[in-house]
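Enquirer: take this sequence and fold it.
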Amino acid sequence: MMTLPSKARAVIIGGGVSGCSVAYHLAKAGWTDIVLLERKRLTSGTTWHAAGLIGQLRGSANMTRLAKYSADLYVKLAAETGVETGMRQVGSISVALTRERHEELLRQATVARIFDVDVTEISPSDVKAMYPHLNTDGVVGAVHLPLDGQCDPANIAMALAKGARMRGARVVEGVKVTGVTENIGPKGRRVTGVNWQMGDEAGHIAADVVINCGGMWGRDLAAENGVTLPLHACEHFYLITEPVEGLGHMPVLRVPDECTYYKSDAGKMMVGAFEPVAKPWGMGGIREDFEFDTLPEDWDHFQPILENAMNRMPLFQTAGIHTFFNGPESFTPDDRYYLGEAPELGGYWVAAGYNSVGIASSGGAGMALAHWITEGEPPFDLWEVDIRRAQPFQKNRRYLKERVTETLGLLYADHFPYRQMATARGVRRSPLHDHLKARGAVFGEVAGWERANWFARPGQERDYRYSWQRQNWFDNQREEHMAVREGVGFFDMTSFGKIRVEGPGALDFLNRLCSAQMDVAAGRIVYTMLLNDRGGIEADLTVTRLSETAFLLVVPGATLQRNLAWLRANLGDDLAIITDMTAAESVLCVMGPKARDLMARVSPNDFSNAAHPFGTAREIEIGMGLARAHRVTYVGELGWELYVSTDQTAHVFEALEEAGADLGMKLCGLHTLDSCRIEKAYRHWGHDITDEDHVLEAGLGFTVSRKKATFLGRDAVLRREEAGLARRMLQFRLKDPAPLLFHNEAIVRDGKIVGPVTSGNYGHYLGGAIGMGYVPCAGQSEAEILGSRYEIEVAGVRHAAEVSLAPLHDPQSMRVRA
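Expert: A predicted model of the protein is given here:
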């Protein structure tokens, strides 16, 4: 029998396409001392029964980059390894049966043009010419991507495994990993290797890094080490006909309005489905002998899909059925996979949870993860799939079972802006949740937090009516927005992440990590960046100095786990304690020109500029309670964020509501927070700024201290300052007040697409849609940048835009400091 080594640089757990890709790319990067362990045989979990569709276009630039990389790799693999991958670039067609879906496809075509993916918009008659078997009744329009394709998934994995072996990696079947070992060192918990079992034999491999590519087994394996990996298997169905004469190689066809995809393979036709209500599987665990297994047929579940297919593709009425297949695949709470190092355990990496796009994604994902492991940083911004976005509560199995009934179907649902999940809701709530609900709040969810997105009027339907045009809450948002600009608005921002850093070394630690000077007077609030050594933005946050040795860091709720992980990973020898305080305090925001009048009615403290200037925090009395009032803003107006202990939150809210009644205090939602911040050109982390966006190019150089001798990213700032900026962040306002911007519309400069809109919303005060985005500008003056003619392409139509480097709203921040 084969002997296993006693130590390796890396051990990969799982021999599906994900594990094989990670092994291949680690070996390609020069790590030859690696071992892949597969419990049964390669591909025997999900990979072997995947449909093998290779689509290059994804919802963002970097996900598209990864999918394009996969497609290019699979085209070359056969020549490199001698293993036929079945990769054929037959192209793909997506058809729309509704106007809204057509709008989505046209927007996707714009995205494709930004990212240089070959795309053509085609008519129903073009579709019929390319796909004669298709019944085009009801087809409104379509797009064609000629370089998409299909492949043999198992052979892709085998080719990757062979490529890894050719470079020195060990790929071993029939070995089960029974546990990942760890110890606690000076920098906290870290993996030390894996325990394995092969028949009656058992042993241990010491390793620097362990990579969990365990697919649907991955969650339970991760849980043994306290690692959060929220995924759950679902049943996935497809049907294959008997051979159809003269079928040939057809493009992959997607009919998302009927939840179906079609592909021709070896003269047979396949139809697969992403049905709206899916069937979770494996709730009680996966049995030990599971290998190349199928799940029971469920004709009742598949019948509505098949009826649509028989109408859409009449050959299904006459061709015999060769295979009705049902196999499990893992899905995640947000339909995006997980990559990266687990925040809970150093050296424990993850590549799992592929939501039915594992074949198309794994080539690129393996490349990106291998780069991240070997270079210590990702090749580009991977926040969309970063394991650090997972919330600890999401490993709850009941939550996952409920949520994945929805996420499978969402792959083919309309991807409307502001679309909210319907399942597994209400897990994390502010103390004001029921108060706001009683006053008309319509909630959205981020990181499990229920947040009021907008407030319905009495008698108005409290639900979203989704559309690519103005949705049913557009006028509600305008009223809330104008209250913030002209009167006073109230926001519940309890979902903010709150991190306390304290101890004798807290100041030195934060000064080493933050771009701004942290040695300020107690009570001062500093807006700062956490930079990486490339000058990219790992986080933007406010830091309030509470005392000589204690600081409060406030971050977005969605990025809290990522930010905690970054702080802990960089703590070093500084004597400081990092504590997540998120649930201890609520944040109630009072914003607008009348904010000072309102505060004077609920508190005896002095809120004048002299007593409480912008950028300071202090304890105040409010109602019959206490709060810490922070004079900062994310909406670009005079205002305070009130940090209230959760037990007093409801009382403070009632005091504000009573006092604000005749001032016209309006309850406002997150949609209004966003429309106000974008008028003021405040950046949004994850959209406008990420870890690959340089702080100077993002227009945030004012947050960087030039006097501090040392901080992470300082050298990259000085280098860029000397070399000059390659691109700059601009703000855009559409001159026509009708169109809407969300994100990923195309920025057109002097007739040429130069990049995507990074975020967009409607500027109700400025009278048009507002967008942000980067424009290449190497060697150009501000006058040259602003002197060009700009348009924004929305679903193929170009709209004239005015641009600005300074905020279009209150550029001097006179209102903020009023």
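
Enquirer: every contact and neighbour count from this point should use C-alpha atoms.
Expert: OK.

Enquirer: and residue 484, that's in a helix?
Expert: Yes - assigned with DSSP: H, G, I helix; E, B strand; the rest coil, residue 484 falls within a helix.

Enquirer: so residue 550 sits against residue 509, correct?
Expert: No - contact criterion C-alpha atoms under 8 Å: residue 550 and residue 509 do not qualify, at 11.5 Å.

Enquirer: so for those two, which sits in the more crowded spot?
Expert: residue 509 (23 against 19; other C-alpha atoms under 10 Å).

Enquirer: let me know the next secondary structure element after the helix or strand harbouring the more buried one.
Expert: Element membership for residue 509 (DSSP states H and E) is helix 506-513. Note on helix 506-513: by DSSP H and E, the next helix or strand toward the C-terminus is strand 525-531.

Enquirer: elements contacting that following strand?
Expert: strand 537-545 (3 or more C-alpha pairs under 8 Å, 6 or more residues apart in numbering; DSSP states H and E).

Enquirer: how far off strand 525-531 does the strand it packs on point, in degrees?
Expert: 150 degrees (axes from the mean of the first three to the mean of the last three C-alpha atoms, to 10 degrees).

Enquirer: what's the angle between the very next helix or strand once past strand 537-545 and strand 525-531?
Expert: Of the helices and strands lying after strand 537-545 in sequence (DSSP H and E), the nearest is strand 550-555. Counting by the same axes, to 10 degrees, strand 550-555 lies at 70 degrees to strand 525-531.

Enquirer: which helix is the longest one in the protein?
Expert: helix 61-81 (DSSP state H).

Enquirer: now that one: buried residues?
Expert: 61-75, 77-78, 81 (16 or more other C-alpha atoms under 10 Å).

Enquirer: can you check stretch 262-276 too?
Expert: So, applying 16+ other C-alpha under 10 Å, buried residues of stretch 262-276: 262-265, 267-276.

Enquirer: just stretch 133-149 next, same as before
Expert: So for stretch 133-149, counting by 16+ other C-alpha under 10 Å, buried means 134-136, 139-149.

Enquirer: second chain to compare with the first, below:
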Amino acid sequence: MDLPEKARVVIIGGGVVGCSVAYHLTKLGWTDVVLLERKQLTSGTTWHAAGLIAQLRATANMTKLAKYSQELYGDLEAETGVATGFKRCGSITVALTEARREEIYRQAAMARAFGVEVEEISPAEVKAKYEHLNVDDVVAGVYLPLDGQGDPANIAQALAKGARQRGGIVKERVKATGVSREGRRITGVDWEAADGSSGHIACEHVVNCGGMWGREVGKMLGTNVPLQACEHFYIVTEAIQGLTQLPVLRVPDECAYYKEDAGKMLLGAFEPVAKPWGPIPQDFEFDQLPEDFDHFEPILEAAVERMPMLAEAGIHTFFNGPESFTPDDAYHLGQCPEMDNVWVAAGFNSVGIQSAGGAGSALASWMDTSEKPFDLGDVDISRMQPFQGNKHYLMARSVETLGLLYADHYPYRQKATARGVRRTPFHGQLLQHGAVMGELAGWERANWFAKDGQDPAYEYSWDRQNFFDNVRDEHMAVRENVGMYDMSSFGKLRVEGPDACAFLNYVAGGQYDVPAGKIVYTQFLNDRGGIEADVTVTRLSETAYLVVTPAATRLQDQAWLQRHVGDHRVVITDVTAGEGVLAVMGPKARDLLQKVSPADFSNEVNPFGTAQEIEIGMGLARVHRVTYVGELGWEVYVSSDMAGHVFEVLHEAGQDMGLKLCGMHMMDTCRIEKGFRHFGHDITCEDHVLEAGLGFAVKTDKPDFIGRDAVLRKKEAGLDARLVQFRLTDPEPLLYHNEPIVRDGEIVGYLSSGAYGHALGGAIGMGYVPCKGQSAADVLGSSYEIDVAGTRVAAEASLKPMYDPRSERVKV
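Expert: Take a look at the predicted model:
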């Protein structure tokens, strides 16, 4: 087998995604690129994919990647001479319920904000575009004229040919069997070929594009890639006389999609209860799984009603093939947190063809520059927690994830399967008091509290959900009296060593040469001034700090710190599970704490932004005087062994004060009123810290830290955008995120986050507004509306927090 002994990168896996990564790396000038495919290109999942190519995804950046894919496939045939079968036939999604109409209309509004051509169409217009469809119970439709379909295998072959044309090596029937490694780096890949030859390729990078084998390839590379193969069904009819090209059709309320293909109809399903599959046979190649017509029959019965011509058409093919699914229905992309030169692009949840072009382009750019080309938080592999690679967990969760692709995507919808893995020390006590749990990064977190006699469960809707009044009461308790909520799930990273102060001063924007007990709110910046993390840093001693991160980004933030240690003498340890944290917030927070502790909570002893060790009840704790809800308050850190006791002490002492237990939804509604940024929504790696309004947290008088030059350049050049807070003047509509921002009649952006402001009396949103060459007065001098599912609603705009703009309440 003619393979080099050395390469810049080895890509493992020759499906459409691996071929895309090879294509885009060679396009960037990487010539020593080697792709190894264990069998033949496309022989795992790609060959039997349905080939639907849609532009609109759940977020702006995922839409950007999907749009790039369809543009690439449109040009690929001319470049490589390989016919891709790509055609822009358009797509239609229909709603059979009012809830689904709200969803697809919100998606259509979002599409316009993302620059995707889209139109809402009536049932009659659906019928005109799709004459074979029964539209008797269709209530609405959305049409995207530039969506399309293609031949998945040929798209992959075209990408592989494009890579070869630029010097890349694509080898079939060569299996990666092992690796050599030094510390956090892979130094080479062992291979064996079908002809019996074997060898080793020294390399600088490895990319896991293993598809449904991605989890096992990940283990070989020392990384965690949680995904599970599931059975995916479709049928293809016999040829139907007179059938011509039609738009791709999705009927999510019936779990079905339709595609005309060479005069035949393809009907596929994302059934509500999926069938996990495995283990995968070693010799799997272009294989099908056993038919299960009973499982597919309910979908087919509904489809015959929806498209009566199917009743007359014979079934030519009943197909069942495996596809890989991740725990949250978002694919895995990026630099693996456990290693410094291992990358992944896998687990595409049945959207691999429409995602592969953009994903390959984004990953290649990231590898080439060592920086994400834009925010990829939705799919960044570092969002996955170590436990999520557990096989039993993956099997349980994947029963649900395939069906969620076409389920109603209600706001706040929680996963129902594979729950209860991570519990805070207060979990049982919170349940006793009516907590309704949500899940984030595996953590069970109290999202809201049911009242006596109320079913402690979500009832989903696009309107005010059944917890709306509960959250309002919790919100107002924190605003007017005192509330307590569990923050134990937030990440806690201990940074310790003789160089801890110097290290943090290099890796983050704040000033950490502060007295022990001082808390610094700060960001980790990249070289462009974008925000990689939003954290608080508490100095515990001369050599030790505690970095508190959002629960979902703890691993990502730890990896960022680890990768920048260099020669600094520090140790970074995840201590999240070691302490429970109760936030005591509200105007009466000081009164409650003084009832249970002899410590002094006055401004003189414990001013805002400081921590102190205290006695509490019969135990010990540490209190941090900070807030994410915009009120006087403390976060009480207590070792896990004493956590139950401290909860009892605080809860009992609060009974005659009206203490209210609160959940995460309250935290979100309060923080958005106060204009506090939500990492991953309002602030990401592509949002400049100055444009996010967080310049106060960056100390440019320090001599050297990551992002310093970018901050100084932006100060000199001026802002291109500003993060603005909005309040709808009509108190009825609700905001979630991604709703278009309309400035003086023109769409200029979209909301990065949204929630209801119970104290401000209306829905609140935050989003970036372009302002190049404009003053703050210019920005605020415009008239604003927010597009809510196609209806424009007037909004007030502010650059300062609408609630307590001078932060007087937190410092009393």
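
Enquirer: which elements pack onto the next helix or strand after the longest helix of structure 1?
Expert: Once helix 61-81 of structure 1 ends, the next helix or strand along the chain (criterion: DSSP H and E) is strand 92-96. Where contact means 3+ C-alpha pairs under 8 Å, 6+ apart, strand 92-96 of structure 1 is packed against helix 99-114, strand 141-145, strand 252-255.

Enquirer: what angle separates strand 92-96 of structure 1 from strand 141-145?
Expert: Using the same axes, to 10 degrees: strand 92-96 of structure 1 against strand 141-145 is 160 degrees.

Enquirer: which residues touch strand 92-96 of structure 1?
Expert: Contacts to strand 92-96 of structure 1, defined as C-alpha atoms under 8 Å, 6 or more residues apart in numbering, come from residues 55, 102, 105, 127, 139-149, 251-257.

Enquirer: if you set the cut-off to 6 Å instead, what comes out?
Expert: Strand 92-96 of structure 1 is contacted from outside by 102, 139-145, 148, 251-255, using C-alpha atoms under 6 Å, 6 or more residues apart in numbering.

Enquirer: also stretch 388-401 of structure 1?
Expert: By C-alpha under 6 Å, 6+ apart, stretch 388-401 of structure 1 touches 228, 230, 424, 561-562.

Enquirer: ok, 8 Å please
Expert: Contacts of stretch 388-401 of structure 1 (C-alpha under 8 Å, 6+ apart): 219, 228-232, 280, 283, 332-333, 340-343, 383, 424, 447-448, 558-559, 561-562, 565.

Enquirer: from the chain's centre, how far out does the longest helix of structure 1 sit?
Expert: The chain centroid and the centroid of helix 61-81 of structure 1 are separated by 22 Å under C-alpha atoms, centre = their mean, to the nearest Å.

Enquirer: helices or strands next to it in the packing?
Expert: helix 153-166, helix 358-375.

Enquirer: and the angle from the last one to helix 61-81?
Expert: Between the direction of helix 358-375 of structure 1 and that of helix 61-81, the angle (the same axes, to 10 degrees) works out to 90 degrees.

Enquirer: what is the nearest of the contacts of strand 92-96 of structure 1 to residue 443 of structure 1?
Expert: residue 102 (27.9 Å; C-alpha to C-alpha).

Enquirer: contact partners for that closest one?
Expert: 95-96, 140-142.

Enquirer: quick check, nearest of the residues you listed to residue 596 of structure 1?
Expert: Looking across these and measuring by C-alpha to C-alpha, the closest to residue 596 of structure 1 is residue 96, at 52.0 Å.

Enquirer: helix, strand, or coil at the most centrally placed residue in structure 1?
Expert: Centroid-nearest residue in structure 1: residue 384, 2.9 Å away (criterion: C-alpha atoms, centre = their mean). The three-state label for residue 384 of structure 1, taken from three-state DSSP, comes out as helix.

Enquirer: so what corresponds to it in structure 2?
Expert: Taking TM-score structural alignment, residue 384 of structure 1 has residue 378 as its aligned residue in structure 2.

Enquirer: surely its match touches residue 330?
Expert: Yes - look at residue 378 of structure 2 against residue 330 with C-alpha under 8 Å: they come within range, at 6.8 Å.

Enquirer: and whatever residue of structure 2 lines up with residue 785 of structure 1, how far is that from residue 793 of structure 2?
Expert: With TM-score structural alignment as the criterion, residue 785 of structure 1 lines up with residue 779 in structure 2. Counting by C-alpha to C-alpha, to the nearest Å, the gap from residue 779 of structure 2 to residue 793 of structure 2 is 18 Å.

Enquirer: between these two, which is the more surrounded one?
Expert: More neighbours surround residue 779 than the other of residue 779 of structure 2 and residue 793, with 20 against 17 (other C-alpha under 10 Å).
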